[in-house]
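Asker: Provided below are the primary sequence and the corresponding predicted coordinates.
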Amino acid sequence: MPHSTKKELILGVMVGTAGISLLALWYHKIRKTRITMNLPKFLSLGKKFNSLTLQDETHSEQGASAVFQRRQLQILEKLNELLTNMEELKEEIRFLKETIPKLEEYLQDELGGKVTVHKISPQHRARKKRPTTAPSAATNNSSEEAESEGGYITANTDTEEQSFPVAKAFNTHVEELKLDVLLQKVDRLRINEANKEESFELLCDHKEKFSEEIEFLWRLARAYGDMYKLSTNTQEKKHYANIGKTLGERAITRAPMNGHCHLWYAVLCGYVSEFEGLQNKINCGHLFKEHLEKAIQLLPEEPFLYYLKGRYCYNVSKLSWIEKKMAATLFGEIPSSTVHEALHNFLKAEELQPGYSVSNYMFVAKCYVDLEESQDAWKFCNLALLLPIVTKEDKESHKEVKKIISSLKRQKVHRKSRDNTENVKPKNEANYKD
């Protein structure tokens, strides 16, 4: 059989297998979703169960209230589980759509004897930039970490700081710095988005020496937050967020009056919430608000804090009924905020540092759109476009600003068309006046 025919046959089998796998995955997810949550049946069963149980609980009004709240929580968790499963299904389908067109390329690599390059983590990629000068250290380090099939570094220990560690082999040529010099260098490196990974590694290189120092500890927590933002892999992001949160919690325990400790603990609680269910997500949101308020009390001139509070207020103002009900069940109160409160905090950040960020201008514009103050929305959209794009967040906010501008333009055209329609006189009335 000719080589090309073999190639086409193999490719056809692989594509067919991928299609069958996709179909099976789709059926499994749909079936799982239906099993997990058939809402009408679930609610009807809940009503029957409620009617039977309440007959036995009429003697205790307080007990009935507790049972009712527990059932509300179960229903909300089921709804959240349904939404989570649908999001996972969409993500896996998107991944398959991206992978299937590349099957031929992978097949060519295999037939040509090429080695497929696996995706590697930012940590692993950074290590390859520097040559190893101490084979003995590298050998010792191999007992602590192992590389997974996808090329990610994972740990064989259970402590919170062991995964994706910085290889000790590269510490042999790193200059031992005094604490004040180290902190200055770390802060200077972090100003540039491209150097945040180097800043993180520098802190890890000195972790054993300065891990008890508060100024070092909150910066290390902040650096894990930076790595969360830089990473594109879900497992890595979750890893960095969890370690950073643990370090932040340790920092605020040791220095409860340090505003930076509260600031970065709050930020990392927000990052961790991205991987939690609805109940833990709301709990993380509660911690975020609590420690953000403490940080503002201790650092009243820090614009970043008001930007974060503005985002919190804006998100709370957009909460769904289910999320508000869940929060009320957990904490006894419904979280409340308004667009006006969010706008106040965004403008406070701008007052403290004019031109603070593209994101801050973007959220100010969003608030003015919600308040139907289009002229002010236009103003801050234009200011946002004047700022340079430095970070990934800047780039995303820049795109969002352009969407806001397009929406404002459509509203303007629609309003102008409506005004013209209202000003047109009826034909017979015009003839009568002539």
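Answerer: All right, it came through fine.
Asker: Could you use CA atoms for every contact and neighbour count after this?
Answerer: Will do.
Asker: which stretches of the stretch 201-350 of the chain form helices?
Answerer: Using DSSP state H, counting those that start in this stretch, the helices of the stretch 201-350 of the chain run over 207-210, 214-230, 234-254, 259-273, 278-298, 303-317, 321-331, 339-352.
Asker: Buried deepest among those helices, which one?
Answerer: Among the helices of the stretch 201-350 of the chain, ranked by average contacts under mean count of other C-alpha atoms under 10 Å, first place goes to helix 259-273 (a mean of 26).
Asker: take the one below as the second:
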Amino acid sequence: MRRPSTATYVPVLLAVLLGIWAVPALAQGASGTDRAPETIASTPLPSDSIDARLEALEDERQTSDFRRIMQELEALAEEHPDHGGILWRLARTRTDVAEHTADEGQRKALCEKALAEATRAVDLIPSSSNAHLTKAVAAGRLAIISDTRRQVELSRTVREYADQAIALNPENDLAYHVRGRWHYEVAGLGFFARRIVDLVYGGLPNASYEDAESDYRTALALEERVVHHVELARTLLETGHSNQARTHLRRAIALPQQDVTDPHHKERARSLLQETSS
């Protein structure tokens, strides 16, 4: 009997990155404080008006007009090319634009550029948790539309930079969320897919549903968000804790909207609750 090809098993790796990236704004509402200065010493500090504009653009993210925000950040980055805070926000917004871009070639170009900008931001402000988290998110978005070998490489990048984001700011709830999602998806890889990844592509770090649950619970303890409840519920369903899962789904539905992504996650919660209650 003919054995399935590597390509039959490994496309499930796409799921490792799906869903991580529809997370709330990193700076706006993120628990804790990104303690890193956002410019390098060799560059004159931007005026207070630049900082005020960045703050205003964070607020404007709730409009979902990501393309316009991207254009404004591009103009700021051209004027202040060594401002790490501008660069990681630009990288994040570019991935948001990519998510809403139908053409795969354009989407991939946006994600490649976002990853380069996030990498530059990490180089400029290596103590910034948000810069590292943005690199993890950009890597994940790019992985979705990459070949299998690069998917595996970028999945390692997701884990590495989520870990670093947490180390730099243990109160960054969204970093725990991203790492939790990584654990959830990698733990869900079947035996053959995981074996192929180990043998052909060099393997991935260990992952488990228990680690995913721990990260989601930590994220919730730091900041209650709709998306944290939904992903924790999904993890609890995988480990057979249906009653706990339904409690978190109901809570997700009941929470007031705080982020532009909340309606999407509330709808997911309703669907899951209906499925688990039938």
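Answerer: That came in fine, so what should we check first? Computed from a predicted structure; not experimentally measured.
Asker: Out of the helices of the stretch 201-350 of structure 1, which gets nearest to Arg71 of structure 1?
Answerer: helix 321-331 (10.4 Å; C-alpha to C-alpha).
Asker: And that closest one, what does it pack against?
Answerer: On a contact count with 3 or more C-alpha pairs under 8 Å, 6 or more residues apart in numbering; DSSP states H and E, helix 321-331 of structure 1 meets helix 61-99, helix 278-298.
Asker: other SSEs contacting the shortest one?
Answerer: Think helix 278-298 of structure 1. helix 61-99, helix 259-273, helix 303-317, helix 321-331.
Asker: In structure 2, what range does the following helix or strand past the first one match?
Answerer: On the C-terminal side of helix 61-99 of structure 1, the closest following helix or strand by DSSP states H and E is helix 103-111. The alignment of helix 103-111 of structure 1 onto structure 2 (TM-score structural alignment) finds no residues at all.
Asker: Stretch 153-168 of structure 1 now?
Answerer: Going by TM-score structural alignment, stretch 153-168 of structure 1 sits over no part of structure 2.
Asker: helix, strand or coil for Asp259 of structure 2?
Answerer: coil (DSSP: H, G, I helix; E, B strand; the rest coil).
Asker: how many other residues sit next to it?
Answerer: 18 (other C-alpha atoms under 10 Å).
Asker: ok so, going back, can you say which of the helices and strands packed on helix 278-298 of structure 1 is nearest to Ala241 of structure 1?
Answerer: That would be, of these and by C-alpha to C-alpha, helix 259-273, which comes in at 5.4 Å.
Asker: Give me the distance from the closest one to the chain's centre.
Answerer: Offset of helix 259-273 of structure 1 from its chain centre (C-alpha atoms, centre = their mean, to the nearest Å): 13 Å.
Asker: That one vs structure 2, average offset?
Answerer: By mean C-alpha distance after the TM-score superposition for structure 1, the fitted helix 259-273 of structure 1 averages 0.8 Å away from its aligned residues in structure 2.
Asker: Alignment lookup: Thr101 of structure 2 to structure 1.
Answerer: Match for Thr101 of structure 2 (TM-score structural alignment): Ser231.
Asker: quick one: its match and Lys237 touch, right?
Answerer: Yes: contact criterion C-alpha atoms under 8 Å: Ser231 of structure 1 and Lys237 qualify, at 6.0 Å.
Asker: got a markdown table for the helices and strands packed on helix 321-331 of structure 1, with distance to Asn141 of structure 1 too?
Answerer: A markdown table is the format used below for those (distance: least, C-alpha to C-alpha, whole Å):
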| stretch | distance to Asn141 of structure 1 |
| --- | --- |
| helix 61-99 | 34 |
| helix 278-298 | 35 |
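Asker: looking at those, which is closest to Gly244 of structure 1?
Answerer: The nearest among those, by C-alpha to C-alpha, is helix 278-298 at 13.8 Å.
Asker: quick one: the closest one to structure 2 mean distance?
Answerer: Relative to structure 2, helix 278-298 of structure 1 is 0.7 Å off (mean C-alpha distance after the TM-score superposition for structure 1).
Asker: Out of the helices and strands packed on helix 278-298 of structure 1, which is closest to Trp218 of structure 1?
Answerer: Per C-alpha to C-alpha, nearest to Trp218 of structure 1 of these: helix 259-273, 5.4 Å.
Asker: which residue numbers in structure 2 go with the closest one?
Answerer: Residue span in structure 2 matched to helix 259-273 of structure 1, by TM-score structural alignment: 129-143.
Asker: For Leu54 of structure 2, give me its contacts.
Answerer: Counting by C-alpha atoms under 8 Å, 6 or more residues apart in numbering, Leu54 of structure 2 touches Ile86.
Asker: pretty sure it belongs to a strand, no?
Answerer: No: assigned with three-state DSSP, Leu54 of structure 2 falls outside any strand and is helix.
Asker: Alignment lookup: it to structure 1.
Answerer: Match for Leu54 of structure 2 (TM-score structural alignment): Leu183.
Asker: For stretch 157-167 of structure 2, grab the matching residue range in structure 1.
Answerer: Counting by TM-score structural alignment, stretch 157-167 of structure 2 corresponds to 287-297 in structure 1.
Asker: between the helices of the stretch 201-350 of structure 1, which gets nearest to Leu43 of structure 1?
Answerer: Once those are compared by C-alpha to C-alpha, helix 321-331 is nearest, at 15.0 Å.
Asker: Any figure for the gap between the match of Leu54 of structure 2 and Lys209 of structure 1?
Answerer: 13 Å (C-alpha to C-alpha, to the nearest Å).
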